[in-house]
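Engineer: This is a predicted model, with the sequence first.
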Amino acid sequence: MKILTLETTCDETAAAVITDELNVLSSVVASQDELHQKFAGVVPEIAARAHLERCLPVIHEAVHKANLELSDIDAVAVAHMPGLAGSLLVGVTAAKTLAWLLDRPLIGINHLQGHIYACQVAFKKPIFPCIGLIISGGHSTIYHCRSPFDFEPLGGTIDDAAGESFDKVASMLGLPYPGGPSLSKCALNGDPKAYAFPRPFLNDSSRLDFSFSGLKTAVRYEIAGPGAVDFKSLVIDDQRKADIAASFEQAVVDCLVGKTMLAMQKTGISRVCVGGGVAANRRFREALEQRVAAEGGELMIAPMHLCTDNAVLGAIAIEKIKAGQVDDLSLDAVPGLIRS
C-alpha cells in the first residue's frame, strides 16, 4: 500500500509517499522561512496563502519523486489537527479533493501523534508504550503514549512553548529568524554558566509542567533592563551575546530533561520518544541521551529531518488504516490550541 500524506499545520507545505512497511518513497517540504523572517514569527494569513500557492506543486513533486502516478496512490492522509486554522484548511481541502477524485480512503491524523510516530518510522521498530515529549515552536508537552492513538498528557507548558521562547530570545539578541537554529549556533561560543537564569518548576517533583515566560523575561532584563526598549538599536558585543544565548539554552535544556526524567520515574516507563523542532537542538539531545542512559532507559529521537514539520509524520495513518479508522468527506480542520 502506498499512502500520500499531506502536512500544512503551520508554515511548512509538505507531502510524502509512504508504504505500509514504513518505507519513505519521497518527502518534499517547502519552507516559508523567508516569508516570515521580517516579522520574526509566523503570520497565519501569510502562511495560509503560501500553502495555497505551494500545495499542488509539492504534491506533484512528491508523487514524481516516488516514481508514481496519482492513480498509483492507495490512500490519502492529512494532518487535520491541531494547528493554524487557515493553514489546516488548505491541506484538508486538498486531501479531501484527491480522495474524492481518486476514490481512495481518506485518513485524518493528529499532527502531535505523528511527531512521536516519526520515531517508529526512523527506528523501524515498535515504540509503544513510551514517554512522548513534543517540543517545538508551538508545543512543549509530555505524554504517556500507550498506543499510536492513546496519548495521556502528563504535563506541558503553562505559557510559552520552548521553541517560541528560543525565537523571542533570538530576536532580542538580534539573531536572524528562525531563532532556534540561530541561537544554538551563537551559543556554541558561549559559557552556559555565565548567567544564572531561572529554571521554573525544575525542583517541583509534584508536577510535570514547564514555564518559559519568566525565563524569557529574565533574559530580557539581562539584555536591556525593565521598561520600553528598541532591541534593534541595542549593541551587544559578540561574547556577551554568546554567553546569554548559551545560558538561556542551558536553562531550557535543564527544564526539558529534568521533567522528562521525572515522567520516567512517575510512570515506570523506560522508553522515551522525542519529536518536534527543538528536538534538533544539539545540547538538548546530548543531555537527554546521557540522563536516559544513566537510568538504563531507551531514548529515541527522530533524526534531524524528521524533527521539524514534514509529511512523513503522516505515516501514522498506516496504524489508523489497520484499525479501520478511515474518515469520510466530512473531515474538518480542528485548529485547537497550538500549545496542547
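Structural biologist: In hand now; what should we look at?

Engineer: For the rest of this, base every contact and every neighbour count on C-alpha atoms.
Structural biologist: Fine.

Engineer: count of residues packed around the closest residue to residue 30 other than its chain neighbours?
Structural biologist: Leaving out its chain neighbours, the residue that sits closest to residue 30 by C-alpha to C-alpha, 6 or more residues apart in numbering is residue 13, at 5.1 Å. Residue crowding around residue 13 was assessed by other C-alpha atoms under 10 Å; the count is 32.

Engineer: and the comparison structure, right after this:
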Amino acid sequence: MRILGIETSCDETGVAIYDDQKGLLANQLYSQAKLHSSYGGVVPELASRDHIRKTIPLIKKALKQSNSTSKDIDAIAYTAGPGLTGSLLVGATIGSSLAFSWNIPAIPINHMEGHLLSPILEKNNIKVPCIALLVSGGHTQLIHVMSIGQYKLLGESLDDAAGEAFDKIANLLGLDYPGGSALSLMAKHGRAKRFIFPRPMTDRPGLDFSFSGLKTFVANTIRNNNKDKQTLADIARAFEDALVDTLIIKCIRALKQTSAKNLIIAGGVSANNTLRMKMLKSITNFGGTLFYPKLEFCTDNGAMIALVGMLRFKYGTKHNIEITIKKYWSLEDLPPLIITS
C-alpha cells in the first residue's frame, strides 16, 4: 500500500511516497527560504504562489524516484492545517483533484501530528504514553500522547513560538532570515555565563511558555553593549542556553505531572544540537527515553504527511473527496486511531 503525501503549510513544498511494507520510497523538498529572506519573514502571498509552481513538478519527481505510477498510489494525504490559508489551499486542491482523477481517497492531515509522529520514519517505534514537545517557527506545544491518535494539549506558547524567537533574535544580531541555525553556529563561539538571561515562566506552576519577555531582555542587552563579534556570540550563547533550559524545565515538569517517562521532540527547532544534547542528558537522568527525527525530517516535509496519511488510511476513518483546510486545528480534535497488529 502506498500513500502520496503533500506538505504546503508554510514555506516548504514537500512531496513524498510512503509504502507500508518498504517505508519511505521518495522524499522531495523545496525550500522557499531564499524567496523570503529579503523580507525578514514569510510573505503568505508569495508562499502560496510558489507552492503552485513547485507542487506538481515535485509530485512527478517523487513518482519517478519511487518507480511508481498513479495506479500504484492508494491514497493521497495532504496537509489541511494548521498553516497559512493560501498555502494550505494549494496542497489541498492539488491533492484532492488528483485523488478525484485517480479515483482514490484524499486524506486531510494535521501538520502537527506529522511532526509528532516523524520519529517513526526511522523505524523507531515511539513508546506511548509519552510527552511530545513540538517546537517550530509557528508552534511551541507540550502534548500528552496517550496513544497514537489520542492527544491532550498540556501547554503552549502564549506569544512567540520558540522558532520565532530564534529568528527575531538572529535578526537583531545581524543574521539573515531564517536565522535560527545561524544563531546556533554563532552561539558555539560564545562564552558561557558572560550574560545570564531569564528562564521565562519557570518560577511559577504551569506548562505554558512565553518568550516575548526574553526577546525584549536580549534586545536591550544588544542595545546596551558593544557589538563586536565576541560580544554578539556571547549574547547568542546566553539566549540559546536560556531558551533551551526553559524548554527542558517544562518538559521535565510535564513528565512528572503525567507520570510519563518518555519524550518526543519534533519540529524545526528540534534540529538544534544544543537542545538535543541537553535534553538527552536530562531525560536519561530522569530515567526515560528521548525520541526525535532525523535532521532532514525536522523541518516541514512531505514524508511525515505521507506517514500519518498511511496510519489514518489504514486505522482511521475514511474520507471523501471534499477539499478540507483548517487554519487552526488542535491535535485534541483529531479522531482516535484503532491500531491493530
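Structural biologist: Structure's in. What do you need? Worth saying up front: this structure is predicted, and the values here are computed from it rather than measured.

Engineer: Could I get the TM-score for this pair?
Structural biologist: For these two chains in superposition, a TM-score of 0.94 is obtained (TM-score structural alignment, normalised by the length of the first structure); 331 aligned residues with a C-alpha RMSD of 1.7 Å.

Engineer: which stretch of helix or strand covers the closest residue to residue 190 of the second structure other than its chain neighbours?
Structural biologist: Closest residue to residue 190 of the second structure apart from its sequence neighbours, by C-alpha to C-alpha, 6+ apart: residue 234 at 4.0 Å. Here residue 234 of the second structure sits within helix 229-258, counting by DSSP states H and E.

Engineer: what's the average distance of that helix to the first structure?
Structural biologist: In the superposition with the first structure, the average deviation recorded for helix 229-258 of the second structure is 0.5 Å (mean C-alpha distance after the TM-score superposition for the first structure).

Engineer: In the second structure, which residue range corresponds to the helix or strand harbouring the residue nearest to residue 30 of the first structure?
Structural biologist: If you go by DSSP H and E, residue 13 of the first structure is part of strand 12-19. On the second structure, the counterpart of strand 12-19 of the first structure by TM-score structural alignment is residues 12-19.

Engineer: In contact with the most centrally placed residue in the second structure, which residues?
Structural biologist: The centroid of the second structure falls nearest to residue 267 when counting by C-alpha atoms, centre = their mean (2.5 Å). Applying C-alpha atoms under 8 Å, 6 or more residues apart in numbering, we find residue 267 of the second structure in contact with 115, 116, 134, 135, 136, 298, 299, 300.

Engineer: distance of residue 327 of the first structure from residue 15 of the first structure?
Structural biologist: 19 Å (C-alpha to C-alpha, to the nearest Å).

Engineer: quick revisit: matching residues in the first structure for the helix or strand following the helix holding residue 234 of the second structure?
Structural biologist: Next along the chain after helix 229-258 of the second structure, taking DSSP H and E as the criterion, comes strand 263-266. Using TM-score structural alignment, the residues of the first structure aligned to strand 263-266 of the second structure are 272-275.

Engineer: how much does that stretch stray from the second structure?
Structural biologist: With mean C-alpha distance after the TM-score superposition for the first structure, stretch 272-275 of the first structure averages 0.8 Å from its match.

Engineer: so how far is that stretch from its chain's centroid?
Structural biologist: Averaging C-alpha positions (C-alpha atoms, centre = their mean, to the nearest Å) puts stretch 272-275 of the first structure 11 Å from its chain's average.

Engineer: Stretch 105-120 of the second structure too?
Structural biologist: 10 Å.

Engineer: gap between the two ends of it?
Structural biologist: 23 Å.

Engineer: Checking the most far-flung residue of the second structure relative to its centre next. Helix, strand or coil?
Structural biologist: Within the second structure, residue 226 marks the point farthest from the mean C-alpha position, 35.1 Å out by C-alpha atoms, centre = their mean. Here residue 226 of the second structure is recorded as coil under DSSP: H, G, I helix; E, B strand; the rest coil.

Engineer: Same question for residue 145 of the second structure.
Structural biologist: strand.

Engineer: mind listing the strands in the stretch 101-250 of the second structure by residue range?
Structural biologist: 106-110, 130-135, 140-147, 150-156 (DSSP state E, counting those that start in this stretch).

Engineer: ok so, going back, just give me which of the contacts of residue 267 of the second structure are shared by the first structure.
Structural biologist: Contacts conserved in the first structure for the contacts of residue 267 of the second structure, counting by both residues aligned by TM-score structural alignment, their matches' C-alpha atoms under 8 Å: 115, 134, 135, 136, 298, 299, 300.

Engineer: quick one: which of those sit in helices?
Structural biologist: Of those, the ones assigned to helices by DSSP state H are residue 115.

Engineer: Among the contacts of residue 267 of the second structure, which one has the most neighbours?
Structural biologist: residue 115 (30 neighbours).

Engineer: Against residue 234 of the second structure, how distant is the residue farthest from the centre of the second structure?
Structural biologist: 11 Å.

Engineer: go on, residue 102 of the second structure?
Structural biologist: Relative to residue 234 of the second structure, and taking C-alpha to C-alpha, residue 102 of the second structure is found at 56 Å.

Engineer: Looking at those two now, which is surrounded by more residues?
Structural biologist: Legend: neighbour count by other C-alpha under 10 Å for residue 102 of the second structure and residue 234, higher for residue 234 (22 against 15).
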